[in-house]
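1. Kindly generate the corresponding structure for this input.
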Amino acid sequence: MVLSLPYRAPVAQRPAWARASAHPAVGLLRRPSLVAAATILLVCVPTGEKDVSAAVHITAADVASGLLVLLLAVDVARGRRIELSRSAAVLFGAVTVAGAVATITSIDPQFSVSGFVRQVQIFVLVPLAVLAALRDRTDLRLVLGSFVLAALIEGAVGAEQYLTRTGASYTGQPIRAVGTFGVLDVMAMSGVVSFGLLAALGLSLIERQSAWLSRVLLASTAFLAFPLAVSFSRGSWIATAVGVTVLLLKADAKLALRWAGVGLAAAVVLFGASGTGASGAGGVGAGGGGIAKRLSSIGTVSGGNEDHSVSDRYDLWATARAIWADHPATGAGPKSFYQLRDSHAPLRLSSGSDTAGAGSGFQREPLLSPHNMYLLVLSDQGLLGFTAYGTLFLVLLLGCLRRRGPAGPVVAGLLCWVLVDFLYADIGGTTTVLTSVILGLAAWSALPADQAGQDRAPALEATA
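-> Predicted coordinates:
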């Protein structure tokens, strides 16, 4: 299915007055991927202190993503044909309908409206705008390159925080790398760095004909591993490991085996380097041993030695399941988890998460969500929403894994990162819009528009 408006002649073929009226925004209209790239980079803009419990947070990246959607609307109004497959229309439409039904049947429809609008932005409008913005290989390189640049910026800040002990508090020491995001969004930097690492690795395979560029990208990949390690973000570590594995296996199984050896060697170096850095700064147990302890804590929820952030997360999952049990069909409504949390949570659940460091004093951050996207959808939108989102994610995943071409591995790796991370996190925070961009990339790869009865396979040719 192709959605289009009547044909309008290209700017060059229009009268002089029409060409003049087209000039002010012609650059962005011809290359809207520039706005998609700006959306990624603007994530790095510090937001300062904020009320995490506020109903709405609007960041510079959100404004840029809104501009991208607006440009798409203007483009359609000017007569450009927007290719959208029947599958994409049905899948994204189902997500919208499920959210609307959940909002109407919510325990507090007025409060749920803002949550519904946010979900439509993140899971429908921005992904479709990114899909439409990807018109050629330059567009894809712009988007992936922006992921790399944003990761290098945040990674450099995060590495400096760890080495100079100016990061967020971890085991009582200010060594946790959080980039420009601060202690109220400690997961954000690790996500940005992970996306950049995957994008750099994927681009290095695409650009193999350009030896110098490939080497620069591989060097960037190696560098980004360090700030990712000292972010002490278990979910990002696991998701990155899965994403890299999928990327390499899809690109070349033999290459994946070679990289497995490189990865093991890099892990040894990182453990040693982080241990040396922490010890040199006076830290004890926060380096390589701290990373190993952080990983092992995932399964420890009792016995007196448990990591309370882990036990709290599992209790939040139980809370989400209990809320869903009371509202099985359409859920309690978007953004209703926090309202119902205390009445459904186990008694041992903490009242909040302690944060400090990185330029901020001690703060107690409320637990506003279950930290699992799938359970959040289940509790907020019931089986209706869970089915809509689950189908969308599954179709995107299978489509990305099936698609061939040089761009396929990196898109599949990024999507796998998001889907794995959703097991341990949900949307929220400054970097949420990056999830939208990745879903747009995945839709571009997995759901090509029908042309003459056949799917159009996205292609990206490597160039020197």
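2. Please make it C-alpha for all contacts and neighbour counts, starting now.
-> OK.
3. Quick check: residue 122 touching residue 431?
-> No - with contact defined as C-alpha atoms under 8 Å, residue 122 does not reach residue 431; the gap is 10.9 Å.
4. tell me which residues in stretch 451-462 are buried?
-> Neighbour counts over stretch 451-462 (16 or more other C-alpha atoms under 10 Å) mark 457, 458, 460, 462 as buried.
5. for comparison, sequence B:
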Amino acid sequence: MTSRPPSPGPARLSPVLPVVAVVALLALPVAPGDGGGAGPADALSALAVLCCAVRLLRARRRPLGPAAWVILGLPVAALVPAALHAVPADAGITGLGRYLQVFVLVPAGVALLIRGRADFRLLAWSLVALGGWQGAVGVHQYVTRTGASYQGENIRAVGTFGVTDVMGMATVVSFGLVSAVGLALGRSVARDRVIAIACALALSVPLALSFSRGAWIATAVALTVQLLLAGARRAVRVVAVVLAGAVLVGGLGVGTTPLRERIDSITRVADAPDQSVTDRYTMWAAAVDMWRDRPLTGVGLKAFPEYRDAHASLALSSGSDTEGAGAAFRRQPLLSPHNMYLLVLGEQGLTGLLCLAGGWLALLVCALRGLCRTRAAGGRGLDCALVACGLLVWQLVDFVYADIGGPSTVLTAVCFGLVAWWALLAGDGPGTDEHSETPARHAPAPAPGTGTGKAVPR
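-> Next up is the predicted model:
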């Protein structure tokens, strides 16, 4: 009696499909006024974490080593004390759940659901696809003057996120652009490289139209790091592509007066800052002042708005004006310093900053070590390494100008999960099988008399 090969079925589906669904849900429009709370993508991310837990329990596996447990669980050591002494208490509990979702649970779940490089690439391409969709909506908003208000005109591209999350489209498009460049630099198949390069060129247009200076700077730094890590030959090729993209952008007429003024304002943030920059500097100073009052533990999770006025100078305005993209005029309150490091320092103290930033730096070191092993072994899987390193560098730089909040935040958690898989679980990166859950190993030889052609008697 011969054994039949396993038939294809649901068990053959990629376990990262729930994460792909999380990314896909971010393509849905956000209703005006609903940008601050949890959305469908956040709910589905919790379901993805639950699927991961059930899968591990059924397989009775312990895939994380001691180092991975420490790096992924390090933020908990600071989050719990900061939540306990937060005022009001319910805000502390809400903040604890949000931080655990973004920096612990979802990243760990995504990393554990990825079986190999094929799953990693599937998620990377899903980021590119989402960036393409949001970018297309953003370009349409710019062309038709239906975007968010900027200098009296509704030309700012915000995608489906609306004015309540003006940084959402810029973040999504940046993730897609960095992923596309990493896939282009690391793939050896010509067709894949051409598609990835075309996507990167296309995504550069909506990124410019987002008018987000922080996203521009973070993307420039991340792409530079990817070029340096990819090698000189690939760097020359991509520089040529970037120059071609600059010509394309100019030909499309993107270099308009508002865009040029926005680019020029990057060099004037110290000499002649606009009101948004002044507000940001004032809130940065307020966060540092909160830290000085409570250097070790901070003022508590989600407590920055409660202590802001007591520590901010009179230069701080009452809020920022938002209008357009289907929303009426409203005054948006300034509830965070728009700097993740200073937000953590003010609310969680030095303990929180060391735990969170220390975990991120550990991920970066492990990701770079994995990239070095990949290059030494022939470069197979280099695209995954470049995508992971690029996404992490982008996020660490962007955190200087932004913090968590809004519907797009769950995508930050997904990206941390991609980085965590490469840094902590890919192991012998180039030796990891495309679909295996552990590094590929040669199957042991069958014992004498136990061939697969006959059934073994009971």
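6. helix/strand/coil for residue 321 of the second structure?
-> strand (DSSP: H, G, I helix; E, B strand; the rest coil).
7. what do we get in the first structure for it?
-> Aligned by TM-score structural alignment, residue 321 of the second structure pairs with residue 354 of the first structure.
8. Next, the contact list for that match, please.
-> 362, 363, 364, 365 (C-alpha atoms under 8 Å, 6 or more residues apart in numbering).
9. again, only this time at 6 Å
-> Contact analysis of residue 354 of the first structure by C-alpha atoms under 6 Å, 6 or more residues apart in numbering lists 363, 364.
10. Secondary structure and distance to residue 449 of the first structure added to the buried residues of stretch 451-462 of the first structure, as CSV?
-> Formatted as CSV, those follow (DSSP: H, G, I helix; E, B strand; the rest coil; distance: C-alpha to C-alpha, whole Å):
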residue, secondary structure, distance to residue 449 of the first structure
457, coil, 9
458, coil, 10
460, coil, 16
462, coil, 23
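11. Distance across stretch 290-310 of the second structure, terminal residue to terminal residue?
-> 9 Å (C-alpha to C-alpha, to the nearest Å).
12. Oh, that last question was meant for stretch 181-192 of the second structure, not what I typed.
-> Using C-alpha to C-alpha, the two ends of stretch 181-192 of the second structure sit 11 Å apart.
13. If you count neighbours, what's buried in that stretch?
-> Applying 16+ other C-alpha under 10 Å to stretch 181-192 of the second structure flags 181, 182, 183, 184, 185, 186, 187 as buried.
14. Residue 31 of the second structure should be in a helix, yeah?
-> No - assigned with three-state DSSP, residue 31 of the second structure falls outside any helix and is coil.
15. Residue in the first structure paired with it?
-> So residue 31 of the second structure corresponds to residue 48, using TM-score structural alignment.
16. So what does residue 288 of the second structure match up with in the first structure?
-> So, by TM-score structural alignment, residue 288 of the second structure is matched to residue 321.
17. Same question for residue 134 of the second structure.
-> Taking TM-score structural alignment, the alignment pairs residue 134 of the second structure with residue 154 from the first structure.
18. Report the contact partners of its match.
-> residue 179.
19. just residue 196 of the second structure next, same as before
-> Residue 196 of the second structure neighbours (C-alpha under 6 Å, 6+ apart): 180, 184.
20. That one -> the first structure?
-> So, by TM-score structural alignment, residue 196 of the second structure is matched to residue 217.
21. Help me confirm that its match is found in a strand?
-> No - counting by three-state DSSP, residue 217 of the first structure falls outside a strand, being helix.
22. Against residue 379 of the first structure, how distant is it?
-> Note on residue 217 of the first structure: its distance to residue 379 of the first structure, by C-alpha to C-alpha, is 41 Å.
23. try residue 430 of the first structure
-> From residue 430 of the first structure to residue 379 of the first structure the distance is 23 Å (C-alpha to C-alpha).
24. more neighbours, the two?
-> residue 379 (33 against 24; other C-alpha atoms under 10 Å).
25. With adjacent residues omitted, what lies nearest to the more buried one?
-> Nearest residue to residue 379 of the first structure, sequence neighbours excluded (C-alpha to C-alpha, 6 or more residues apart in numbering): residue 324, at 4.3 Å.
26. Correct me if wrong: the one you found contacts residue 381.
-> No - if you go by C-alpha atoms under 6 Å, residue 324 of the first structure and residue 381 don't touch, sitting 8.5 Å apart.
27. Now for these two: what residues contact both?
-> Contacts common to residue 324 of the first structure and residue 381, judged by C-alpha under 6 Å, 6+ apart, are residue 331.
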